[in-house]
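In: Here is a sequence with its predicted model. Questions after.
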Amino acid sequence: MTGSDRRIRVLALGGTIAMATTGARGGVVPVLDADALVAAVPGLPTLGHIEAESFARVPGAHLGLADLVRLSRRIADAIKDGVDGVVVTQGTDTIEESAMALDLLLDVDHPVVVTGAMRDPAQPGADGPANLRNAVLIAASDKARGLGVLVTMNDEIHAARFVRKAHTSRPSAFTSASAGVVGWTAEERVRIPLRPTRRVHVDLSDAREPAAVAAVTATLGDDGRLVRLLPDLGYEGVVVSGFGVGHVPARMVDDLTAVAREVPVVLASRAGAGETFSGTYGFPGSERDLLANGVIPAGALTPPQARVLLSLALSAGWPAARIAEAYDVLSG
């Protein structure tokens, strides 16, 4: 079967790629549906049998984990229906989190590719059509099978577990700083020389709504007064964005330790690349100190991605040991 023979489902969620100016409030808002997005890409039908479906029409900032759970089920249904690959278009604000969620929720080998746009369709150099074309090309390729969810922007291909948005507005905003891109597209070719190995699947087929997980960023001189309130506010887990390889001010340690006795606390790095350490530094508030007090290391996952995993894992009833193992697996 060639790429042009394959059924590719395009599921549109909104975002900048689907935005246009309306007369109501000024500024661009998501108004284009999946059919309009597909129609705007020259020659797209030559890459496969394209099926356009509008799943939502919202900014990326309005998506929630419950939306991604529903979307994962829709993707699974499409694959059962016989599609060969799936493309998701959405707002770039939350691509690193939604791609991570789909990667965890989907237990399929079929290509699932997430993309969007940094420039809306009315701007000079709008990148949406090229990104969508590349996403379809990848979704129709055998090279993308078995890799979990992929993200493509700016001709690059990223694994969901490594991708992050590193600039507010440039078409090159997406990077995989810790591991590098896994591939790229050129002309009509898909190149994927790097292939992530182990994957993690979270089964939420019978689970409740995603668990509430708080995100806290350590800052200079932070005394932790917010942390101690989180369990009483109904949060079932906490992700802390620490300094460097996983450090916090000494004044936060007692509160983090107390909270870790009540709910899982995960330690990530706010640095933007690299992983949290587990055994190098020994001062109060260091990674050794925090891990000895029950905190779970996030490894190479970014804080937003670490939060997605913790929420879904708690929703599935995973114990702390299994959650810690998942972070280690996804770090490579």
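Out: All right, it came through fine. Residues are numbered from 1 along each chain as shown.

In: Every contact and neighbour count from this point should use C-alpha atoms.
Out: Noted.

In: The stretch 101-250 of the chain: strands as residue ranges?
Out: Taking DSSP state E, counting those that start in this stretch as the criterion, the stretch 101-250 of the chain contains strands spanning 112-115, 149-153, 156-159, 164-165, 174-175, 183-186, 189-191, 213-217, 237-242.

In: which residues are contacting the last one?
Out: For strand 237-242, contacts defined as CA atoms under 8 Å, 6 or more residues apart in numbering pick out 211-218, 230-231, 248, 263-270, 303, 306-307, 310-311.

In: can you check the fifth one too?
Out: Contact with strand 174-175 is made by 153, 158, 163-167, 181, as judged by CA under 8 Å, 6+ apart.

In: Quick check, Ala250 in contact with Gly285.
Out: Yes - applying CA atoms under 8 Å as the test, Ala250 and Gly285 come out as touching, 4.8 Å apart.

In: more neighbours, these two?
Out: Gly285 (21 against 16; other CA atoms under 10 Å).

In: contacting residues around the more buried one?
Out: 247-250, 252-253.

In: run the last query once more with 6 Å
Out: 247-250, 253 (CA atoms under 6 Å, 6 or more residues apart in numbering).

In: Please identify which of the contacts of strand 174-175 is nearest to Ala101.
Out: Nearest to Ala101 out of the contacts of strand 174-175 is Val163 (CA to CA; 12.5 Å).

In: tally of neighbours for that closest one?
Out: Counted with other CA under 10 Å, Val163 comes out at 28.

In: Next: Leu330.
Out: So Leu330, with other CA under 10 Å, has 18 neighbours.

In: Also Pro124?
Out: With other CA under 10 Å as criterion, Pro124 counts 8.

In: cool, Leu310 as well?
Out: 29.

In: How much space separates it from Tyr327?
Out: 9 Å (CA to CA, to the nearest Å).

In: Same question for Ala66.
Out: 21 Å.

In: Val248 now?
Out: Counting by CA to CA, the gap from Val248 to Tyr327 is 20 Å.

In: what do you get for Met118?
Out: 30 Å.

In: Pick out whichever of the two has more residues nearby.
Out: A side-by-side neighbour count of Met118 and Tyr327, using other CA under 10 Å, places Met118 first with 27 against 21.

In: can you pull the contacts of that one?
Out: Counting by CA under 6 Å, 6+ apart, Met118 has contacts 169, 171.

In: again, 8 Å this time
Out: 16-17, 92, 126-128, 169-171, 173.

In: Stretch 226-244: end-to-end distance?
Out: First-to-last distance for stretch 226-244 - CA to CA - comes to 21 Å.

In: Pull out the buried positions in that stretch.
Out: 227-228, 230-231, 236-244 (16 or more other CA atoms under 10 Å).

In: repeat for stretch 256-269
Out: Those would be 256-257, 259-260, 263-269, for stretch 256-269 by 16+ other CA under 10 Å.

In: Just put these in a markdown table and tack on distance to Tyr281 and secondary structure.
Out: Putting those into a markdown table (distance: CA to CA, whole Å; DSSP: H, G, I helix; E, B strand; the rest coil) gives the following:
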| residue | distance to Tyr281 | secondary structure |
| --- | --- | --- |
| Leu256 | 18 | helix |
| Thr257 | 18 | helix |
| Val259 | 22 | helix |
| Ala260 | 20 | helix |
| Val263 | 25 | coil |
| Pro264 | 22 | coil |
| Val265 | 19 | strand |
| Val266 | 18 | strand |
| Leu267 | 15 | strand |
| Ala268 | 15 | strand |
| Ser269 | 15 | strand |
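
In: also this one, for the comparison:
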Amino acid sequence: MSVESTARRRILVLTLGGTIAMTPASVGEAGVTPQLTGADLVAAVPGLDRQAELEVEDVRQVPGASLTLADVAAVAERLAEADAAGVEGIVVTQGTDTLEETAFLLDLLYRGSTPVVLTGAMRPPQMPGADGPANLLAAVRTASCPAVRDLGVLVVFADEIHAARHVRKVHSTSTGAFVSPGTGPIGHVVEGTVRLHATPVCTVGIAARPSRQAQLRVEVLHAVLGSDGLLLDGLEDRLDGLVIAAFGAGHVPGSWVERLEQLAARIPVVLASRTGSGSVLSSTYSFPGSESDLLGRGLISGGSLDPFKARLLLWAHLAAGSDQAAIAAAFTGQH
């Protein structure tokens, strides 16, 4: 489906820093750090002001690796305010290190209809072939498109449009680093026109309580060859929730199972696959440490969510005060 972009819609641009905003701190310095403002980013895109009426707000100026869950929750609140104020589209720029996680968490927390599009850059502005300006232009065009209302949070990179639920960064340096394993992009921006190929299933907004957010500790622990599970010891006293990045379809070493069962009796423990694509199974294997064994010991299946997104869904429900049953039900919808 091709959708002609509507000219001069009111678009809010929120900037958080990242490579798209990075330059050397001084002349001759080799490394880059976040320096550019949102006004700088907009000014670097020829003709962007003809695409929309832009309002720019600098929210943070940090690398993507330094963003916090509280930062993202604050952005979600700003999105809700902008939606209520009648903004017609919102673009968020940030570092690519955590962009897929920010997008998914915003998708969980944001309950408005106004399009929200995240983008960034793999190459800083001074590098030949810098991709930031083109990504920002494509993001503004996507956010300006009425057809993307109510589609949840989107990620636009290299003229591809991805649903937050599926998008992942799969390369450390390529300008085509963002893909959606197993599903592909939901659309493209072609000659300035948004072309949608699919409609993502939208999530239901979660009302996370700000008073609980800073206190929560939810981590991911990876299963690796030969691990004896030493890192599992004492976690029930230090964590509020845990995600196990398991082998294959949801397997861990046999030496882990008793400690995981004990943990699952105290805190929510989610079982996800570390593979990055595909779903945790439920009843194919039955050896100690298999998916059926672990689910029978009280672990919660993460379905097709990767461990990083499973962690965010668990964190959001804990922040909302959800009980074990509600958390398990939320993950049931991710299969």
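Out: Received the coordinates, thanks. Here the structure is a predicted model, which means the values were calculated and not measured.

In: And the TM-score between these chains?
Out: Once superposed, the chains reach a TM-score of 0.96 (TM-score structural alignment, normalised by the length of the first structure), with 330 aligned residues with a CA RMSD of 1.5 Å.

In: what does Pro297 of the first structure align to in the second structure?
Out: In the second structure, Pro297 of the first structure lines up with Ser301, judged by TM-score structural alignment.

In: tell me the contacts of that match?
Out: Contacts of Ser301 of the second structure (CA under 8 Å, 6+ apart): 270-272, 280, 282, 295, 328, 331-332.

In: repeat that for 10 Å
Out: Applying CA atoms under 10 Å, 6 or more residues apart in numbering to Ser301 of the second structure gives the contacts 243-244, 250, 269-273, 279-282, 291-292, 294-295, 310, 328, 331-332, 334-335.

In: Likewise for Asp203 of the first structure?
Out: Asp203 of the first structure sits in contact with 104-107, 312-313, 315-317, where contact means CA under 10 Å, 6+ apart.

In: Narrow the residues you listed to just the buried residues.
Out: Applying 16+ other CA under 10 Å to the contacts of Asp203 of the first structure flags 104-107, 312-313, 315-316 as buried.

In: and those, which two are the farthest apart?
Out: Across those (CA to CA), the longest gap, 17.0 Å, separates Asp107 and Ser315.

In: in what helix or strand does the aligned partner of Gly3 of the first structure in the second structure lie?
Out: Counting by TM-score structural alignment, Gly3 of the first structure lines up with Thr6 in the second structure. Taking DSSP states H and E as the definition, one finds Thr6 of the second structure inside no helix or strand.

In: now Thr6 of the second structure: how far from Glu81 of the second structure?
Out: 23 Å.

In: Same question for Ser290 of the second structure.
Out: Distance from Ser290 of the second structure to Glu81 of the second structure, by CA to CA: 45 Å.

In: who has more neighbours, those two?
Out: Ser290 (25 against 13).

In: Now do the same contact list for that one.
Out: 246-254, 257, 281-284, 296.

In: What's it aligned with over in the first structure?
Out: So, by TM-score structural alignment, Ser290 of the second structure is matched to Ser286.

In: Next: Arg217 of the second structure.
Out: With TM-score structural alignment as the criterion, Arg217 of the second structure matches Ala212.

In: Distance of that match relative to Pro59 of the first structure?
Out: 21 Å.

In: against the second structure, where does the lengthiest helix in the first structure fall?
Out: Taking DSSP state H as the criterion, the first structure has its longest helix at helix 65-80. Residues 69-84 of the second structure are where helix 65-80 of the first structure lands when matched by TM-score structural alignment.

In: quick revisit: scan the contacts of Ser290 of the second structure and report the most crowded one.
Out: Gly250 (29 neighbours).

In: dump the residue contacts of it.
Out: 223, 244, 271-275, 279-282, 285, 289-295, 301-303.

In: So what does it match up with in the first structure?
Out: Match for Gly250 of the second structure (TM-score structural alignment): Gly246.

In: Just the buried residues of stretch 146-164 of the second structure, please?
Out: 146-164.

In: Kindly report the same for stretch 202-222 of the first structure.
Out: Counting neighbours by 16+ other CA under 10 Å, stretch 202-222 of the first structure gives 202-204, 210-216, 218 as buried.

In: distance between the ends of that stretch?
Out: 34 Å.

In: Equivalent analysis for stretch 285-299 of the second structure, please.
Out: Termini of stretch 285-299 of the second structure sit 15 Å apart (CA to CA).

In: In the first structure, what residue corresponds to Ala265 of the second structure?
Out: Structural correspondence for Ala265 of the second structure with respect to the first structure (TM-score structural alignment): Arg261.

In: What's the separation between that match and Gly23 of the first structure?
Out: In terms of CA to CA, Arg261 of the first structure sits 53 Å off from Gly23 of the first structure.

In: What's Ser113 of the second structure aligned with over in the first structure?
Out: Checking TM-score structural alignment: Ser113 of the second structure goes with Asp109.

In: Enumerate every residue touching the nearest residue to that match once chain neighbours are set aside.
Out: Leaving aside its sequence neighbours, Asp109 of the first structure sits nearest to Gly146 (CA to CA, 6 or more residues apart in numbering; 4.2 Å). Going by CA under 10 Å, 6+ apart, Gly146 of the first structure touches 107-112, 195-197, 199.

In: And Gly146 of the first structure, how close does it get to Leu229 of the first structure?
Out: In terms of CA to CA, Gly146 of the first structure sits 42 Å off from Leu229 of the first structure.

In: And for Gly15 of the first structure?
Out: 34 Å.

In: again with Arg199 of the first structure
Out: Distance from Arg199 of the first structure to Leu229 of the first structure, by CA to CA: 34 Å.

In: got it, and Gly48 of the first structure?
Out: 53 Å.

In: circling back to that earlier point, so the match of Gly3 of the first structure is in contact with Cys145, correct?
Out: Yes - in this structure Thr6 of the second structure lies within contact range of Cys145 using CA atoms under 10 Å: 6.3 Å.

In: Out of the two, name the residue with the larger neighbour count.
Out: Per other CA under 10 Å, whichever of Thr6 of the second structure and Cys145 has more neighbours is Cys145, with 21 against 14.

In: Buried ones in stretch 318-334 of the second structure, by neighbour count?
Out: In stretch 318-334 of the second structure, counting by 16+ other CA under 10 Å, buried: 318-320, 322, 327-328, 330-331, 334.

In: same thing with stretch 179-197 of the first structure?
Out: Those would be 179, 181-185, 190-192, 196, for stretch 179-197 of the first structure by 16+ other CA under 10 Å.

In: Would you format those as a markdown table with distance to Leu71 of the first structure included?
Out: A markdown table is the format used below for these (distance: CA to CA, whole Å):
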| residue | distance to Leu71 of the first structure |
| --- | --- |
| Ala179 | 27 |
| Val181 | 25 |
| Val182 | 24 |
| Gly183 | 25 |
| Trp184 | 26 |
| Thr185 | 26 |
| Val190 | 26 |
| Arg191 | 27 |
| Ile192 | 26 |
| Pro196 | 23 |
